[in-house]
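> What follows is a predicted protein model with its sequence.
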Amino acid sequence: MPLGQASVVREGADVTLVSLAYTVPMALAAAERLAGEGISAEVVDLRCLIPLDMATVLASVGRTSRLVVVEENPYQGGWGGTVVSIVADEGFELLDAPIRRVAAANVPLPFADALEDRVMPTVDKVVETVRKLAAY
């Protein structure tokens, strides 16, 4: 796998889900569920952050006109903010809706599993975010 080359792991036409590592299977599961509702989600696996393959992300957003970034880092300070910033700077005209992010809450990670589920991104949270974005 060459460094700095993202991969489109699922093609779609309605929304781009950008993910990395742990969140790739989550984005794929959400895309599968959304397909059952008639929403076609393209899933991009960044694979690495440095170098960051924004050409693949921008090409995907160009096809779908919508972007949801899915990351397990806290909403503040995560890599998703960088992706969003670059798309806003270099691909704003490609968008037909606001960019959305599904990320961990801005709190210390709880030890209890039940609390961790409330803080971390989940397939359900991704699906709900995409549903709202698709209706925009």
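Done, it's in. Numbering: from 1, shown residues only.
> okay, CA-based contacts and neighbour counts for the rest of this
Will do.
> Can you point out the buried residues in the helix or strand hosting Thr56?
Assigning secondary structure by DSSP states H and E places Thr56 in helix 54-64. Buried positions in helix 54-64, judged by neighbour count with 16 or more other Cα atoms under 10 Å: 54, 56-58, 60-64.
> Alongside the first one, take a look at this:
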Amino acid sequence: HKLTTHLVKQYDVIAIEDLKTKNFQKNHHLAKSIANASWRIFRQMLEYKCEWYGKKLIAVDPKNTSRICSKCGYNSGAKPLEIREWTCSKCQTKHDRDINAAVNILHKGSTKLNGQGLAMVTS
């Protein structure tokens, strides 16, 4: 509750991936961790708190967010989860998998805002 309240009070717009946790739970290596993380509940809290505080929550299609180079847009294909860093074969940009995905989520979210800009905030 503290984290979702902090995020909603701090930011006017929050962009997240529209993840289907049931699909992840089919992966036996991830199922327990995902169930324990209560992702669905976290999203529900973000949704109702954004509504309470008059903020905007944007859920974007998660397709290819970790595959596409956030600099040049090249889709480098599937990577196993143990690959945490990679270099784009087209523009040679080095990426952290999670940060690259976050930038792509930001780009997708900003297209849903009808021209209003979004900025990535890191802690």
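Cool, got the structure. Being a predicted model, the structure only gives us computed values, none of them experimental.
> TM-score for these two?
The TM-score (TM-score structural alignment, normalised by the length of structure 2) is 0.38; 71 aligned residues with a Cα RMSD of 3.7 Å.
> which is the next helix or strand following the helix holding Thr56 of structure 1?
Downstream of helix 54-64 of structure 1, the next assigned helix or strand under DSSP H and E is strand 67-74.
> Which residue ranges of structure 1 form helices?
23-35, 54-64, 79-90, 113-119, 123-134 (DSSP state H).
> For Val9 of structure 1, find the nearest of these.
Taking Cα to Cα, helix 23-35 is the member of these nearest to Val9 of structure 1, at 8.2 Å.
> Next, the angle strand 67-74 makes with the closest one.
Angle between the axes of helix 23-35 of structure 1 and strand 67-74 is 140 degrees (criterion: axes from the mean of the first three to the mean of the last three Cα atoms, to 10 degrees).
> Helix 23-35 of structure 1 packs against which elements?
Taking 3 or more Cα pairs under 8 Å, 6 or more residues apart in numbering; DSSP states H and E as contact, the helices and strands that helix 23-35 of structure 1 lies on are strand 15-19, strand 41-45, strand 67-74, helix 123-134.
> between the ones you listed, which one is nearest to Arg100 of structure 1?
Across the helices and strands packed on helix 23-35 of structure 1, Arg100 of structure 1 has its closest neighbour in strand 67-74 (4.8 Å, Cα to Cα).
> Understood, closing this out.
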